[in-house]
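>>> Here's a sequence, model it:
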Amino acid sequence: MDREQGRYELTLFEFSVSPTQPTGRSRGKSARKGERESPAPEYRGPNRELWSGHGRMPRWLQADQACGKSRDEFLIG
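A predicted model of the protein is given here:
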């Protein structure tokens, strides 16, 4: 932007950008691919296994549902 500003003698006002306005570029670790925060667990199994409710259903829950138990019985809180 400095190069264009010098060549055309433009100001930040003419660019419609403030010095503190975000440019759309991400900064920091949280925006990096593959470094997401894992979701909080929603279900707890009989042997204290945890499952967030995302992805494949764990075997312990599949087995308990096959025996007639409800998924709601394992909800945390």
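
>>> alpha carbons only for contacts and neighbour counts from here, please
Noted.

>>> does the most centrally placed residue in the chain count as helix, strand or coil?
Against the mean C-alpha coordinate of the chain, by Cα atoms, centre = their mean, the closest residue is Arg36 at 5.2 Å. Here Arg36 is recorded as coil under DSSP: H, G, I helix; E, B strand; the rest coil.

>>> How about the one 3 residues further on?
Remark: Pro39 carries the secondary structure label coil [criterion: three-state DSSP].

>>> Verify the stated contact: it with Ser52.
Yes: the pair Pro39 / Ser52 is scored as a contact, 6.1 Å apart, by Cα atoms under 8 Å.

>>> between the two, who's got more neighbours?
Ser52 (14 against 10; other Cα atoms under 10 Å).

>>> neighbours around the spatially closest residue to the more buried one that is not a sequence neighbour, how many?
Nearest residue to Ser52, sequence neighbours excluded (Cα to Cα, 6 or more residues apart in numbering): Pro41, at 3.8 Å. As a burial measure, Pro41 scores 14 neighbours (other Cα under 10 Å).

>>> let's see this one next to it:
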Amino acid sequence: MKYNELLKQRDELDAQISEAKRAESVEAIDTVRRLIADYALTAKDCGFSDAKPKAMVTQSKRGPAPVKYRGPNGETWSGRGRAPGWIRAAEQIGGSRKTFMVTQEAA
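From the prediction side, this is the model:
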């Protein structure tokens, strides 16, 4: 067989595979829905409600970031995420973030 003929056969097989997968997926979804209804299953019963995304689990294990900035009224900010209002206000009137930076000795 020639290379181009084999490629054409592969494309035809890929199309058949896609159609078979779609048809079987529809059947599988119908079966799952029927079983859920028949047995009055909940997401928790199926093990779905207690799962946390990995990013959330990893982030919560890290704990809070250390304080990098301290405001005039004792507010704190780690320097991560959106700058708090007291930093933005100070910068709008010409102040610098550096004036609120916590030194290593003070931290």
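
>>> How much space separates the residue nearest to the centre of the first structure from Gly53 of the first structure?
16 Å (Cα to Cα, to the nearest Å).

>>> same question, Pro41 of the first structure
7 Å.

>>> Please apply the same query to Ala66 of the first structure.
18 Å.

>>> swap in Phe74 of the first structure?
Distance from Phe74 of the first structure to Gly53 of the first structure, by Cα to Cα: 11 Å.

>>> So between the two, which is more surrounded?
Phe74 (17 against 14).

>>> what does that one align to in the second structure?
Structural alignment (TM-score structural alignment) places Phe74 of the first structure against Phe100 in the second structure.

>>> Help me confirm that its match comes into contact with Gly71.
Yes: assessed by Cα under 8 Å, Phe100 of the second structure is found in contact with Gly71 at 6.0 Å.

>>> Can you show me the helices along the second structure?
In the second structure, the helices defined using DSSP state H lie at 3-39, 54-62, 85-92.

>>> Most tightly packed of these?
helix 85-92 (a mean of 13; mean count of other Cα atoms under 10 Å).

>>> Contacts for it next, please.
Gly71, Ser96, Arg97 (Cα atoms under 8 Å, 6 or more residues apart in numbering).

>>> Give the closest residue to Leu50 of the first structure in space, chain neighbours not counted.
Per Cα to Cα, 6+ apart, closest to Leu50 of the first structure is Arg44, 4.7 Å.

>>> For the aligned residue in the second structure for that neighbour, give me its contacts.
Under the alignment by TM-score structural alignment, Arg44 of the first structure pairs with Arg70 in the second structure. Neighbouring residues of Arg70 of the second structure by Cα under 8 Å, 6+ apart: Thr76, Trp77, Phe100, Met101, Val102.

>>> Can you tell me which of these is nearest Leu7 of the second structure?
Nearest to Leu7 of the second structure among the contacts of Arg70 of the second structure: Trp77, at 59.6 Å, using Cα to Cα.
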